[in-house]
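Colleague: coords below, sequence missing:
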């Protein structure tokens, strides 16, 4: 916990923050292979709280899924984990759509190097066509149907938020008790708080919404693709050519 307090203490105002290195912490079961089963322990909870309080995001990456291995000679005894990562302020991801994190080749060390690069602006081509059939708006019942559906949806979301608030309150009361929360309860509390934040800000014109939209754009962007001969292509024009040639052979023989 001390390292998170030190970083938070030295942060100045809203200055964007980049933190990278070996955090020796696993945040999800997908970040570990072999060894003991993953549990959301207090260390992971402290790291998650640090990320939330400082508006930090763990961006997607290119390369091997795991950054550390115990390098055991016996294959059955080998353990793989993702311990190394970059944490960045969401404002950085909003400003640099071309930001990339790469897990490089692990050689002599038991950790693989990680690289965060700020590339030039990535131009994405969007379709300007909006598909809408005007004839639907000519039916009076169409407006009433849309209004009714949205009213029902708003009621459902309101009820869901109230239920989540009630469940969070119960868990927070247990958290303050002498025994505290179990690992499963601590993980559930984090998920429920995230759901409330989404309900409150997810579709609003907020920084939270724009950060999510930016994340979706980055997720849709294809940074690299492996060709049939095993070579990896990273240039956008070459990636487009690979797709073109693939479907050309597929559809035209």
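Modeller: It's in. Just so you know, these numbers come straight off a predicted model, no measurement behind them. Residues are numbered from 1 along each chain as shown.
Colleague: rest of the way, CA atoms for contacts and neighbours
Modeller: Will do.
Colleague: my read: residue 4 touches residue 47, true?
Modeller: Yes. Between residue 4 and residue 47 there is a contact at 7.3 Å, judged by CA atoms under 8 Å.
Colleague: is it fair to say residue 125 lies in a helix?
Modeller: No. Using DSSP: H, G, I helix; E, B strand; the rest coil, the secondary structure at residue 125 is coil, not a helix.
Colleague: Around it, count how many other residues there are.
Modeller: 6 (other CA atoms under 10 Å).
Colleague: gap between it and residue 145?
Modeller: Counting by CA to CA, to the nearest Å, the gap from residue 125 to residue 145 is 34 Å.
Colleague: swap in residue 210?
Modeller: On the measure of CA to CA, residue 210 and residue 145 end up 29 Å apart.
Colleague: How about residue 198?
Modeller: For residue 198, the distance to residue 145 - CA to CA - is 26 Å.
Colleague: ok, those two, which is more surrounded?
Modeller: More neighbours surround residue 198 than the other of residue 198 and residue 145, with 15 against 11 (other CA under 10 Å).
Colleague: and the next element down the chain from the helix or strand hosting that one?
Modeller: Using DSSP states H and E, residue 198 sits within helix 183-201. Scanning forward in sequence from helix 183-201 by DSSP H and E, the next helix or strand is helix 207-220.
Colleague: ok, structure two:
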């Protein structure tokens, strides 16, 4: 183990490891943080780890952030994991109970994360990491402990999993970061479901979540961070309210079948009438959501609302999936490859070879070639393109998009902004102006 002694009853840091699993070399020891190089022997991967214990006074926090930032700027390591007790929350939603205000330590912490391009490793279980263990209105819980990654997660070649353990008698909860071996295939990206619009609470929830999400930084950074926060909220809300529409459909069908048998055997009563009416209403809602779900996936726009077209949309999606599926390829040696992992490897090598074998000496000639391409943008067009972006211009352009067509890189389709423009429009326009 390596450690930094405490001062009185506060502070103190320690890093412990098993020699047969990990090789560790201590690099830097400071009063509130320590850093070292870790090599996981079984996984054969290396990275730096920084263990942090944030001080309570604001001025001392700033000094610690500056020390760590200076250390990061002088490192050539590809991946650095930073974690510990930062003694400050990041968002207003990180606190339960007590007064919720944006304080200077939060602003400093947010700016430090932004300046160093840190990616937070979110926990799969648990949320708050500190609790004062008091009763009723006096109870306060906060997220003071976090884990961050500096570097590209896709290049780490391992899957990271963070868990918050159950309370073990202390005011802080323990956190576990696991390296899960070779990284699994990346999960499906966030996909906005058009059926969410059908729920009566959708707009109210978006307005509340948008108002509660407070970030510090540039206008574009705040906009992007808010949209990321909305993603997580929507996915949680979807699990609670919409659940799995196919499982819900199956459940309601079984309950309707049971109710039908009761009516056939004992006749219709006021109680069974009301229960059957409620089930039928739920069933119609599920069918409508199912149709919206498959229509969105099929990308078909020529059909109008009216008849139920769920089967058509579903078949259309299946056909597109079959067409887009790569079942086999022929490599440079004229061999047929059918295994998916080998197909992925061969395709990656093919494009890597193209990039690596490109003759960079032709770059000046390429510039000459570009100079001979006619200029299609006139000075007048260029002047118009450089005009200041206005709120009405963005709103008009957005209204011309097909709401349920292909989403942007953040997973939100144009329909989301169209529906929520009265809440998000000003911030979207301000972010575009500052970009």
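Modeller: Everything's here; your move. Because the structure is a prediction, the values reported are computed rather than measured.
Colleague: Can you give me the TM-score here?
Modeller: Remark: TM-score between the superposed chains equals 0.50 [TM-score structural alignment, normalised by the length of the first structure]; 158 aligned residues with a CA RMSD of 4.0 Å.
Colleague: Which residue, other than its chain neighbours, is closest to the counterpart of residue 52 of the first structure in the second structure?
Modeller: Counting by TM-score structural alignment, residue 52 of the first structure corresponds to residue 114 in the second structure. In this structure, residue 114 of the second structure finds its nearest non-sequential neighbour in residue 217, 7.6 Å apart by CA to CA, 6 or more residues apart in numbering.
Colleague: And for residue 137 of the first structure?
Modeller: residue 143 (7.1 Å).
Colleague: all helices for the first structure, in order.
Modeller: Assigned by DSSP state H, the first structure shows helices spanning 2-10, 42-53, 90-95, 134-137, 140-175, 183-201, 207-220, 236-252.
Colleague: Can you pick out the residue with more neighbours from residue 4 and residue 47 of the first structure?
Modeller: For residue 4 of the first structure and residue 47, the more surrounded residue by other CA under 10 Å is residue 47, and the numbers stand at 18 against 13.
Colleague: Enumerate every residue touching that one.
Modeller: 1, 4 (CA atoms under 8 Å, 6 or more residues apart in numbering).
Colleague: separation between it and residue 3 of the first structure?
Modeller: 10 Å.
Colleague: How about residue 236 of the first structure?
Modeller: From residue 236 of the first structure to residue 3 of the first structure the distance is 39 Å (CA to CA).
Colleague: who's more crowded, these two?
Modeller: Set side by side, residue 236 of the first structure and residue 3 show more neighbours around residue 236, with 16 against 11, by other CA under 10 Å.
Colleague: do you know how far that one is from residue 242 of the first structure?
Modeller: Separation of residue 236 of the first structure from residue 242 of the first structure (CA to CA) stands at 10 Å.
Colleague: Now do the shared contacts for these two.
Modeller: Joint contacts of residue 236 of the first structure and residue 242 (CA under 8 Å, 6+ apart) do not exist.
Colleague: circling back: relative to residue 35 of the first structure, which of the helices of the first structure is closest?
Modeller: helix 42-53 (17.5 Å; CA to CA).
Colleague: list the buried ones in the closest one?
Modeller: 44, 45, 46, 47, 50, 51 (16 or more other CA atoms under 10 Å).
Colleague: For the last one, give me its contacts.
Modeller: Listed by CA under 8 Å, 6+ apart, the contact set of residue 51 of the first structure reads 57, 87.
Colleague: mind running it again at 7 Å?
Modeller: By CA atoms under 7 Å, 6 or more residues apart in numbering, residue 51 of the first structure lies in contact with residue 57.
Colleague: Check the gap between it and residue 120 of the first structure for me.
Modeller: Distance, residue 51 of the first structure to residue 120 of the first structure, by CA to CA: 26 Å.
Colleague: what about the counterpart of residue 92 of the second structure in the first structure, how many residues close to it?
Modeller: For residue 92 of the second structure, the aligned position in the first structure is occupied by residue 29, per TM-score structural alignment. Look at residue 29 of the first structure: counted by other CA under 10 Å, it has 12 neighbours.
Colleague: Any idea how far apart the tips of stretch 57-69 of the first structure sit?
Modeller: End-to-end for stretch 57-69 of the first structure, by CA to CA: 24 Å.
Colleague: Give the buried residues for it.
Modeller: 57, 59, 61, 66, 67, 68, 69.
Colleague: Compile those into a markdown table and extend it with columns for distance to residue 33 of the first structure.
Modeller: What follows is the buried residues of stretch 57-69 of the first structure, written out as a markdown table (distance: CA to CA, whole Å):
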| residue | distance to residue 33 of the first structure |
| --- | --- |
| 57 | 23 |
| 59 | 21 |
| 61 | 18 |
| 66 | 8 |
| 67 | 11 |
| 68 | 10 |
| 69 | 10 |
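Colleague: Just to be careful, could you list which of these are in strands?
Modeller: Under the assignment DSSP state E, the buried residues of stretch 57-69 of the first structure contribute 57, 68, 69 to strands.
Colleague: can you pull the contacts of the second one?
Modeller: Applying CA under 7 Å, 6+ apart, one finds that residue 68 of the first structure lies in contact with 80, 81, 82, 83, 110, 111, 112.
Colleague: and residue 159 of the second structure, how many residues sit next to it?
Modeller: 16.
Colleague: Quick check: the aligned residue for it in the first structure?
Modeller: Match for residue 159 of the second structure (TM-score structural alignment): residue 98.
Colleague: is it true that that match touches residue 117?
Modeller: No. With contact defined as CA atoms under 7 Å, residue 98 of the first structure does not count as touching residue 117 (8.3 Å).
Colleague: So for these two, which residues contact both of them?
Modeller: If you check residue 98 of the first structure and residue 117 against CA under 7 Å, 6+ apart, no residue is contacted by both.
Colleague: list the contacts for the equivalent of residue 132 of the second structure over in the first structure?
Modeller: Under the alignment (TM-score structural alignment), residue 132 of the second structure pairs with residue 70 in the first structure. With contacts defined as CA under 7 Å, 6+ apart, residue 70 of the first structure is in contact with 78, 79, 110.
Colleague: one more time with 6 Å, if that's ok
Modeller: Contact partners of residue 70 of the first structure, counting by CA atoms under 6 Å, 6 or more residues apart in numbering, are residue 79.
Colleague: State the distance from it to residue 76 of the first structure.
Modeller: 12 Å.
Colleague: what's the answer for residue 36 of the first structure, then?
Modeller: Residue 36 of the first structure is 13 Å from residue 76 of the first structure, by CA to CA.
Colleague: All set, thanks.
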